[in-house]
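Asks: Below is the sequence, then the predicted model.
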Amino acid sequence: MKFIDEARIEVIAGTGGNGCASFCREKFRPFGGPDGGDGGRGGSIYAIADRNVNTLVDYRYAKMHRAENGEPGRGSDCYGKGAEDVHLRMPVGTLIIDNNSGEVLADLTTHGQTELLARGGEGGWGNIHFKSSTNRAPRQKTDGKEGERRELRLELKVLADVGLLGMPNAGKSTFITAVSNARPKIADYPFTTLHPNLGVVRVSHEKSFVIADIPGLIEGAAEGAGLGHQFLRHLQRTHLLLHIVDVAPFDAGVDPVKEAKALVKELKKYDESLADKPRWLVLNKLDMVPEDERKKVVKDFVKRMAWKGPVFEISALSREGCQELVNAIYLHLQETKAAEFRAEETTITEEARGIHSIDPDDPRFKVVE
């Protein structure tokens, strides 16, 4: 199935049914009075996050989604039937944006999360609502209100703990195949990865994390060159980025340090917050370097790169060093999530206690002598 991570749709909620102006005409009930019922409510449109849906392909072709209108009211105090609501199932990680105003309407981050996209119109009132001591035979009624209508832009940002960055043919697909259950296409030419791939990395039976691989970035990606810039949004929810570098390129004229710096530059052009995420340097294809030269190659690369963060030496093909990297990633993720949980817990506790700053000049807190 083709991976679709963007779509534009139009949602139209149902219009409420009109109220009815009717009078009782039963035998033995002269002057029975008004008995017109209200109109039914129009159907609303909701989005539901579903972990069993992986792409937005359904919304690439079905662009208009309309709810039914409510039924009109009838005589004999009969109210119109309300229309059924429409539920649109979308992948977890979908961002729903109003295409006209740019407002973010919903961010579907958890399975089963339900968000209102377009509210159905209320039904009109029948003439029974207008009966009074001075108006015993009202002929007034109101029409149902129109439902909301919106043009929406859907953007899918996959939910992964770790994201892979690198130039084409850096070995990202080989790495994700070596450490996870993902099986992306692998070949000896660039741009074999045409869409994001997700893999679950099992550290043990009860310990795991999700890793995402996107198409390789090239210089000029921020201006539209290559494919990687189209999928960088999928890395915005990750906790850690792995910058995978091919230290033994086949082309002798290629400088790995220059390519690595160019990738970092493109990352900053796209999104400063993404560039500020924790990023580890992973030097791949060390099996292609003679064993007695590896330390020199790594030391020279780190020095020229002026890298201050963690550095890992691996061979995704032979899986050398991969397990050590996986263990380090899992520990980092646990520490990060624990810190986020503590920060969130502290915020909730402070809000519950109503803690606030006290102005010493406030007369309410001055000691009366």
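Replies: All right, it came through fine. Residues are numbered from 1 along each chain as shown.
Asks: switch to C-alpha atoms for all contacts and neighbour counts from now on
Replies: Fine.
Asks: Contacts for the helix or strand hosting Leu88, please.
Replies: Assigned by DSSP states H and E, Leu88 belongs to strand 86-91. With C-alpha atoms under 8 Å, 6 or more residues apart in numbering as the contact definition, strand 86-91 has outside contacts at 43-56, 66-67, 108, 156.
Asks: Tell me which entries of those residues lie within strands.
Replies: Members of the contacts of strand 86-91 lying in strands (criterion: DSSP state E): Ile45, Tyr46, Ala47, Ile48, Ala49, Asp50, Arg66, Leu156.
Asks: for comparison:
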Amino acid sequence: MKFIDEAQIEVSAGKGGNGCMSFRREKFIPFGGPDGGDGGRGGHIYVEADSNLNTLIDFRYQRLYRARNGEHGRGADQFGAAGEDMLLRVPVGTLIRDAESGDVVADLTESGQRIVLAQGGQGGLGNLRFKSSTNRAPRQSTPGHLGEQRKLHLELKVLADVGMLGMPNAGKSTFIAAVSNARPKIADYPFTTLHPQLGVVRVGEGQSFVVADIPGLIEGAAEGAGLGHQFLRHLQRTRLLLHLVDVAPFDPEADPVRDARSVVAELKKYDSELAAKPRWLVLNKIDIVPQEERKARVADIVRRLRHKGPVFVISALAREGLEPLLREIFEAVRKQGPATPEPMHDPRFTQNDA
């Protein structure tokens, strides 16, 4: 299935039904009085987070959503029925913004979370409503109100505790396959990973965390080069970044330190807050380096990078050094507690409206 993490849609709530102007007309009742009912309200448009979905692909093929209008009022004191509400389902982690103002309408971070995207219009009043002791035969009614219309931008940010970044072929897919239940495609050419992968890592009884793998970053990613810049948003909800570095690249002219610096530079260009997240250095593919050279090569890379955070040396393929790393990750994630979602700037849409 094609992975879609961004979409533009337009929602239009239903129009309220018109109020009716009617008078009771029956045999032997010459002055029956007004009996025009109110119109029904237009249908609301809701959005709900669904844990069974993992892509916004449905919103690429249908971009306009209209709820049903309310029925008009009728005579004999009959009120119009309310328009049927519409429910849109999106993956957990979907951020919805107003396309015109840019304000956050909803940040759906929990399965089953539901809000109103567009309010249906109120129904008009029938002439029954205008009856009074001084106006016994009112000849007035009101039309139904239009429903809300808005253009929305949907953006999926996967929910993961740990995010991985690095150059293409740094071994990210091999790592996530070795430590979790994810089964990404693994090959020896760049950009094997074309869309984010999520994996659940279990480190013990009732102890687990979620790790996310995104396509590799290359120099110029923030300006559109490669694939990684399209998916950096998926790292914004994570609490810890694992920076995988290939210590034994196939290309003899490749420099792991230069590649690592370019990844950090692209991260800063994309989002300074993302670049400020805790970042651990993970030196991968150590099994390719001869035993007598490993210590010197690792020391040289760490010295040149001037990395101040934790450093781990592993081989994802040979599963060397994984257990200590996973245990440290779990402890770090546990101490940080649950992630805090982005604030909502549009209070009108924070709760259900019956």
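Replies: That came through fine. Not measured: the values here are computed from a predicted model.
Asks: returning to that earlier point: drop anything exposed from the contacts of strand 86-91 of structure 1.
Replies: Buried residues within those, counting neighbours by 16 or more other C-alpha atoms under 10 Å: 43-50, 54-56, 66-67, 108, 156.
Asks: List just the nearest of these to Ala182 of structure 1.
Replies: Proximity of those to Ala182 of structure 1 was ranked by C-alpha to C-alpha; the top entry is Asn54 with 14.4 Å.
Asks: which residues touch the closest one?
Replies: Shown in contact with Asn54 of structure 1 (C-alpha under 8 Å, 6+ apart): Pro91, Val92.
Asks: now it: how far from Thr238 of structure 1?
Replies: 17 Å (C-alpha to C-alpha, to the nearest Å).
Asks: Leu217 of structure 1 now?
Replies: Relative to Thr238 of structure 1, Leu217 of structure 1 is positioned 17 Å away (C-alpha to C-alpha).
Asks: So between the two, which is more surrounded?
Replies: Leu217 (27 against 21; other C-alpha atoms under 10 Å).
Asks: what's the mean distance for the strand holding Leu88 of structure 1 versus structure 2?
Replies: Average distance, strand 86-91 of structure 1 versus aligned residues of structure 2 after superposition (mean C-alpha distance after the TM-score superposition for structure 1): 0.4 Å.
Asks: and the next element down the chain from that strand?
Replies: Downstream of strand 86-91 of structure 1, the first helix or strand assigned by DSSP H and E is strand 94-98.
Asks: Could you name the helices and strands sitting against that following strand?
Replies: strand 104-107, strand 149-156 (3 or more C-alpha pairs under 8 Å, 6 or more residues apart in numbering; DSSP states H and E).
Asks: Where do the strands of structure 2 begin and end?
Replies: In structure 2, the strands defined using DSSP E lie at 6-12, 45-50, 64-66, 86-91, 94-98, 104-108, 114-118, 149-156, 162-165, 197-204, 207-213, 240-246, 279-284, 311-313.
Asks: need these in TSV with distance to Ala187 of structure 2, can you?
Replies: Putting the strands of structure 2 into TSV (distance: least, C-alpha to C-alpha, whole Å) gives the following:
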stretch	distance to Ala187 of structure 2
strand 6-12	27
strand 45-50	32
strand 64-66	40
strand 86-91	29
strand 94-98	30
strand 104-108	35
strand 114-118	40
strand 149-156	27
strand 162-165	17
strand 197-204	15
strand 207-213	15
strand 240-246	15
strand 279-284	16
strand 311-313	22
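Asks: and Lys185 of structure 2, which of these is closest to it?
Replies: Closest of these to Lys185 of structure 2 is strand 197-204, at 9.9 Å (criterion: C-alpha to C-alpha).
Asks: Just give me the mean distance for that closest one relative to structure 1.
Replies: By mean C-alpha distance after the TM-score superposition for structure 1, the fitted strand 197-204 of structure 2 averages 0.8 Å away from its aligned residues in structure 1.
Asks: distance between that strand and the chain's centre?
Replies: Taking C-alpha atoms, centre = their mean, to the nearest Å, the mean C-alpha location of strand 197-204 of structure 2 is offset from the chain mean by 20 Å.
Asks: What are the contacting residues of it?
Replies: The contact list for strand 197-204 of structure 2, computed with C-alpha under 8 Å, 6+ apart, reads 160, 176-177, 179-182, 184, 208-214, 326-327, 330.
Asks: Give me the buried entries from those residues.
Replies: By neighbour count, with 16+ other C-alpha under 10 Å, the contacts of strand 197-204 of structure 2 hold 160, 176-177, 179-180, 182, 184, 208-214, 326, 330 as buried.
Asks: Mind telling me the two of those residues farthest from one another?
Replies: Pro184 and Phe330 (22.1 Å).
Asks: Tell me which residue is most central in structure 1.
Replies: Nearest to the geometric centre of structure 1 sits Gly93, at 2.8 Å (C-alpha atoms, centre = their mean).
Asks: Now do the helices in structure 2.
Replies: 58-61, 172-179, 256-270, 272-275, 291-305, 322-336 (DSSP state H).
Asks: got CSV for these, with distance to Val11 of structure 2 too?
Replies: CSV is the format used below for the helices of structure 2 (distance: least, C-alpha to C-alpha, whole Å):
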stretch, distance to Val11 of structure 2
helix 58-61, 12
helix 172-179, 38
helix 256-270, 30
helix 272-275, 32
helix 291-305, 49
helix 322-336, 38
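Asks: among those, which is the most enclosed?
Replies: With neighbours taken as mean count of other C-alpha atoms under 10 Å, those reach their highest mean count in helix 172-179, at a mean of 22.
Asks: For that helix, which helices and strands make contact with it?
Replies: Applying 3+ C-alpha pairs under 8 Å, 6+ apart, one finds that helix 172-179 of structure 2 contacts strand 197-204, strand 207-213.
Asks: Just send those strands back as JSON lines, with distance to Asp5 of structure 2 too.
Replies: Compiled in JSON lines, those are given as follows (distance: least, C-alpha to C-alpha, whole Å):
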{"stretch": "strand 197-204", "distance to Asp5 of structure 2": "13"}
{"stretch": "strand 207-213", "distance to Asp5 of structure 2": "14"}
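Asks: Of all those strands, which one is nearest Leu232 of structure 2?
Replies: With distances scored as C-alpha to C-alpha, the stretch of those nearest to Leu232 of structure 2 is strand 207-213 (10.2 Å).
Asks: which residues does Gly309 of structure 2 contact?
Replies: Counting by C-alpha under 8 Å, 6+ apart, Gly309 of structure 2 has contacts Pro278, Arg279, Trp280, Leu281.
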